[in-house]
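Participant: Sharing a model prediction with you, sequence too.
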Amino acid sequence: MSRRLAMLPFGLLLAVLVLSFIFPGNPVNGINQEGISFPDTAWMLTSTALVLIMTPGLAFFYGGMVSKKNVISTMLQSFICMAVISILWVVLGFSMAFGDSNGGVIGNPGTFFMMQGVLGGKPWELAPTIPLVLFAMYQLKFAIITPALITGAFAERIRFTSYILFIVLFSLFIYCPLAHATWHPEGILFKLGVLDFAGGTVVHMSAGWAALAGALYLKKRNEPSHNPARVTYVLLGTGLLWFGWFGFNAGSAFGANGLAATALATTSAASGSAAFAWIIFDAIRGRKPSAMGTCIGAVVGLVAITPAAGFVTISHALAIGIISSIVSNLMVELRTRRTNIDDTLDVFPCHGIGGITGMILTGVFASKNVNANIAENGLVYGETHLFSVHLLAMVGVSLFAFFGTLLLLKVTDLITPLRVSDEEEREGLDLSQHGERL
C-alpha cells in the first residue's frame, strides 16, 4: 500500500480511535443477566469460535487452489476480512443489520452505533437466553466470512487496496440490508415468511452473485489456467470449514437445545452425501475420484443445507446434499466449457448455485414437525405457499446482490483501480501486492 493510498484508511482509523473515546459503550446498569441461560451462553461462545475458524479454513481452501505465486495474496484476502469487518461491525455494521428497522430494508445506524447499549442491552428477541453482546459477536463472524467467499471469483487479479474498499462497501450496502431483511423480525423477507436458518440467502447467495459480478467486471486473467499450488491446503481448509460449519448451522439455534442437535445432524448428513455424490458423478463421466472433487462436494453440501438445517429431517438433508452436489457439478462444467466467464475458483457454481438450490429445497422440504416456529410446510407436504415465497425471494435477492455488487465494483474502480497491471499479474500478487513469496 503506497503512502498516499494509506492516508485515507489511516484517517478512518484515527476517526474510530476518537469515536471510541466519545462513545465508550459502558452499560448503564451493568451487564444484563435477566433470562440468560449459562448452558446456552457456553454453547454460543463455542459456536462463535467455530464460525470464526471457518475464515482461516476458507483461506487454506482457496489458497491451495490458486497458482503458487498467488497463494499468500489469496489467503490474506480472507484474513484481512477478520480485521476490517470487525471494526466496521462495531462502528456501523451491527446497527445496520440488526438495529431499529427502516421499512424492513435496513437498520438504523444509530441504534447500536459504536456498540452503544450492547453490553447492558436486553437479549435479542430471537435469541432471548444469551447476552446481546454474544449475539452481536456471533453475527460478526457471518459478516466476516461473506465477503471472503467472494474472493475466489476474482483471485489472482485484484489490487489489494481496492479489495479492502470493496469489502467495506459490500458489507454495508449488500450484506447488512440482506441480513436485516431476512433475520430481523421487522425485515421484509422475514415478514414474507422466507426461511433462512443460518445464511443460505444472506451469506451464500449474496456472495455467489457478487462473485459472478466480480468475475464479469474484472474480466479474464491473462493466464486463465493453472495448476493448484497445494491440494493438501485444500484438504486442510475443507476440514476446518466442515468443523466450523457445525457452529455456523447448529449455533443458529441460539441455544444448547434439540434444534441445535437437529441442525448438527442435518449438516452432517448433507455434507457427507454431497461429497460422495460429487466423486460418484465424476466417476460416471469417466473421471478419477479426486481430493479436490471430494472437498468441493462437501462444501457444496454444507452451503446447500445452511438455509434448511433447522427446518428439515435428516433423510431430506441427504437428498439436499445429493441434489445440490449434482447441480453444482453440472454448473461448474457449464461454466468451464460453455462460457468465457473467468470465475477462478467457481464461487458462483458452488456457493451461488448451492445457496439457490438450498433455498429452493428449503421451500420443498421444510416441516413444522421439525421446527414448530415456522408457519407452513414445504412443497413435499402438499403446501405451496412457502415454496412460492422462496422462488419470489430468490429472484429478488439475486437481482439485488448481482446488480448492487456491479454498482459497488464500478464505484470502487472509480476511486482506485480494481485490477492489477499486466506486469503485476505476471509477477504474481504475492510479490507485486505484498512483497512476499511462498
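Facilitator: Right, received. Where do you want to start?

Participant: C-alpha only now, for contacts and for neighbours.
Facilitator: Will do.

Participant: Now stretch 175-192: buried residues?
Facilitator: In terms of neighbour count (16 or more other C-alpha atoms under 10 Å), stretch 175-192 has its buried residues at 175-190.

Participant: try stretch 397-405
Facilitator: So stretch 397-405, judged by 16+ other C-alpha under 10 Å, has buried residues 397, 398, 400, 401, 402, 404, 405.

Participant: Among these, which lie within helices?
Facilitator: The members of the buried residues of stretch 397-405 that map onto helices under DSSP state H are 397, 398, 400, 401, 402, 404, 405.

Participant: Assign a three-state SS to the closest residue to the second one other than its chain neighbours, would you?
Facilitator: What it means is residue 398. Nearest non-adjacent residue to residue 398, counting by C-alpha to C-alpha, 6 or more residues apart in numbering: residue 209, 6.5 Å away. Here residue 209 is recorded as helix under DSSP: H, G, I helix; E, B strand; the rest coil.

Participant: for comparison:
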Amino acid sequence: MNAADTAFVLISAALVMLMTPGLALFYGGMVRAKSALNMLMMSFISLGIVSVLWVLYGYSLAFGDDLGGGLVGNFDHVGLKGITADTLTGGKEGIPVFAFALFQLAFAIITPALMSGALADRVKFSAWALFIALWVSLVYFPIAHWVWAVDGWLFKLKVIDFAGGTAVHISSGVGALAAVLVVGKRIGFRQETMRPHSLPLTMLGAGLLWFGWFGFNAGSALSANGVAASMALNTQVAAGAGMLGWLAFERIRRGAFTTVGAASGAVAGLVGITPAGANVNVFGALAIGVAAGVLCSWAVGLKHKLGIDDSLDVVGVHLVGGLVGTLLVGVLAIDGVGGTAQLGRQAVGAFSVMVFSFVMSWAIATFVDVTIGFRAVERDETRGVDQAFHAESAYDFKVLDGSPAGLGAALASGAADGRTPDPKPVG
C-alpha cells in the first residue's frame, strides 16, 4: 500500500463530502425564506440515501466486472463482498479499495443533490427521496460504469472525463431538466418576484464548493503526483476565469456585477474544468473557464424565454458547463491528444449520457408523480414547504414587532411558519 496516496485520497474524499453541505448552503440562500430548510434537506438527504445504496449495491454496479456491452457492473460486490481492508486497487503501490470506494461514494452523493435546485419550493420531500433512490440506481451507477470502469464502453472508447463532466454534471443537468418538465412551474413563475433570501449564505456555499472541488478534481488522480498538482492548479485558474467571464457578460447584459453572478460564474468554471483539467495546460484552463462563465450566463438567461422553471439554474450551469468542458477538451487537450477524432469521441460521450439521463430521468419522475405524487399541493407550496414537510422554520418571524416595517418583512418573506401574520393595528 502506498501510504501517501492513500492519505491523499482519503482527504480528497472528505473534501468532496463537504461539497454537499456547501451545495445546500449555496442553494439554500437563493430560495425564499419559507423554503430554506427544505432546500437544505434536499441536499442533506442524499448523504443518507446514497451512502446506504452505494454499500449495498451501488459500488458493485458502478465498478464490478461488466455484465456485458460495457453498460453496467455485476453484483459480485454486493455489500462490498470480497473486499477487505487489505484489498488494493492495483499493483504493489495501490491504495485500499475501501479508500477508492469512499471517494467515489462522495461523487455519487453530490450528483443527485445537484438536481435539487431545479425543483426548489414545490416538491414533496418523500417524493424527492424516492426520486433520488431510483435515480442513482438506474442512472448514475450505470453511467459511472460507462465512464470510469475499465470495461465501461465510454472508457474503452477513450472519452476523456477525468472527474465527472459527463457522469456528474451532464447527467444531473439534463436529469434536472427532465424532472422540471414533469413537475411543472412554481406558482407565480414569471408573475412574482422570487428573490434569494440570503446571498451571504449563497456566497459561503460557493466558497465551500470551490474549496471542496480541489478534492473533487485533484483527488481523481488517485495519487499525490504531478497530475493531481496540474489538476489543482487548473481548477483554481478555471474557477477564477469563469467568475470573471460571467461577471463581464452580466455587466454587458444587465449593467451590474451581482454576487449571484460571481458565485455562479465560479461554479460554472469549476464545472467546465472538471472533465478536462488533467489534459489541458493553464491556457486551456483559462479558455474553458471563460467559455463556461459566458455560455452558462447566457444559457441561464434563456429559461424565462423558454418558459422553463429551473429554479436555481441547474440546467444552465451544470448541463451547459459540463458540455463546454467535455467538448472543448477534445480541441484543447495537449500532448497530441486533441483533434477532430478526439472531439468526435467527446461528442459521443456527452450526447449519449444526455439522451440516456434525460429519458430515464423523465421516466423516473413520471413514475414518482403517478404513484405517490411528486408535486406539493398548492396550499403547502403557497405557505412554504418548510412547515409542511419538516415542521420547522429557518427563521423565527415571531420576533418581529407589529410595526408596518416588521409586518411587511414577514409578508414579503412568506412568513416561514406558513401563516400570514394578523394585521394588528399600530399604536
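Facilitator: Happy to help now that I have it. Computed from a predicted model, the values in this text were never measured in an experiment.

Participant: Just the ones of the buried residues of stretch 175-192 of structure 1 in helices?
Facilitator: Those of the buried residues of stretch 175-192 of structure 1 mapping onto helices are 176, 177, 178, 179, 180, 181, 182, 183, 188, 189, 190, per DSSP H.

Participant: Quick one: map the fifth one onto structure 2.
Facilitator: Taking TM-score structural alignment as the alignment basis, one finds that residue 180 of structure 1 is matched in structure 2 by residue 145.

Participant: Residue 58 of structure 2 versus its match, what's the distance?
Facilitator: Applying C-alpha to C-alpha, to the nearest Å, one obtains 10 Å for the distance of residue 145 of structure 2 from residue 58 of structure 2.

Participant: can you pull out the strands in the stretch 251-400 of structure 2?
Facilitator: With DSSP state E, counting those that start in this stretch as the criterion, the stretch 251-400 of structure 2 has no strands.

Participant: so where does residue 133 of structure 2 fall, helix or strand?
Facilitator: Using DSSP states H and E, residue 133 of structure 2 sits within helix 125-135.

Participant: tell me, that helix lands on which residues of structure 1?
Facilitator: For helix 125-135 of structure 2, the aligned range in structure 1 is residues 160-170, judged by TM-score structural alignment.

Participant: do the same with stretch 344-363 of structure 2
Facilitator: Aligned by TM-score structural alignment, stretch 344-363 of structure 2 falls on residues 388-407 of structure 1.

Participant: Mean deviation, that stretch versus structure 2?
Facilitator: Averaged over the aligned pairs, stretch 388-407 of structure 1 sits 1.0 Å from structure 2 after superposition, using mean C-alpha distance after the TM-score superposition for structure 1.

Participant: swap in stretch 44-58 of structure 1?
Facilitator: Its match in structure 2 and stretch 44-58 of structure 1 itself, once the structures are fitted together, sit a mean 0.4 Å apart by mean C-alpha distance after the TM-score superposition for structure 1.

Participant: So which bits of that stretch are buried?
Facilitator: 44-45, 47-58.

Participant: what about the residue nearest to residue 398 of structure 1, distance to residue 7 of structure 1?
Facilitator: In this structure, residue 209 of structure 1 lies at 32 Å from residue 7 of structure 1, with C-alpha to C-alpha as the measure.

Participant: do the same with residue 277 of structure 1
Facilitator: In this view, residue 277 of structure 1 and residue 7 of structure 1 are 50 Å apart by C-alpha to C-alpha.

Participant: Looking at the two, which one has more neighbours?
Facilitator: More neighbours sit around residue 277 than around the other of residue 277 of structure 1 and residue 7, counting by other C-alpha atoms under 10 Å; the figures are 24 against 12.

Participant: Test my guess that residue 437 of structure 1 contacts residue 427.
Facilitator: No - contact criterion C-alpha atoms under 8 Å: residue 437 of structure 1 and residue 427 do not qualify, at 10.8 Å.

Participant: can you list residues touching both of those two?
Facilitator: Counting by C-alpha atoms under 8 Å, 6 or more residues apart in numbering, the contacts common to residue 437 of structure 1 and residue 427 are residue 69.

Participant: Could you find the counterpart of the residue nearest to residue 398 of structure 1 in structure 2?
Facilitator: Across the two structures, residue 209 of structure 1 finds its equivalent in residue 174 of structure 2, going by TM-score structural alignment.

Participant: equivalent range in structure 2 for stretch 231-240 of structure 1?
Facilitator: The alignment of stretch 231-240 of structure 1 onto structure 2 (TM-score structural alignment) covers residues 199-208.

Participant: in that stretch, what counts as buried?
Facilitator: The neighbour-count criterion (16+ other C-alpha under 10 Å) identifies 199, 201, 202, 203, 204, 205, 206, 207, 208 as the buried residues of stretch 199-208 of structure 2.

Participant: Now name the helix or strand holding the fourth one.
Facilitator: When elements are assigned from DSSP H and E, residue 203 of structure 2 belongs to helix 199-218.

Participant: For the spatially most central residue of structure 2, which non-adjacent residue is spatially closest?
Facilitator: Centrality entry for structure 2: nearest residue to the mean C-alpha point is residue 114, 2.8 Å, by C-alpha atoms, centre = their mean. Spatially, and ignoring its direct neighbours in sequence, residue 114 of structure 2 is nearest to residue 172 (6.5 Å; C-alpha to C-alpha, 6+ apart).
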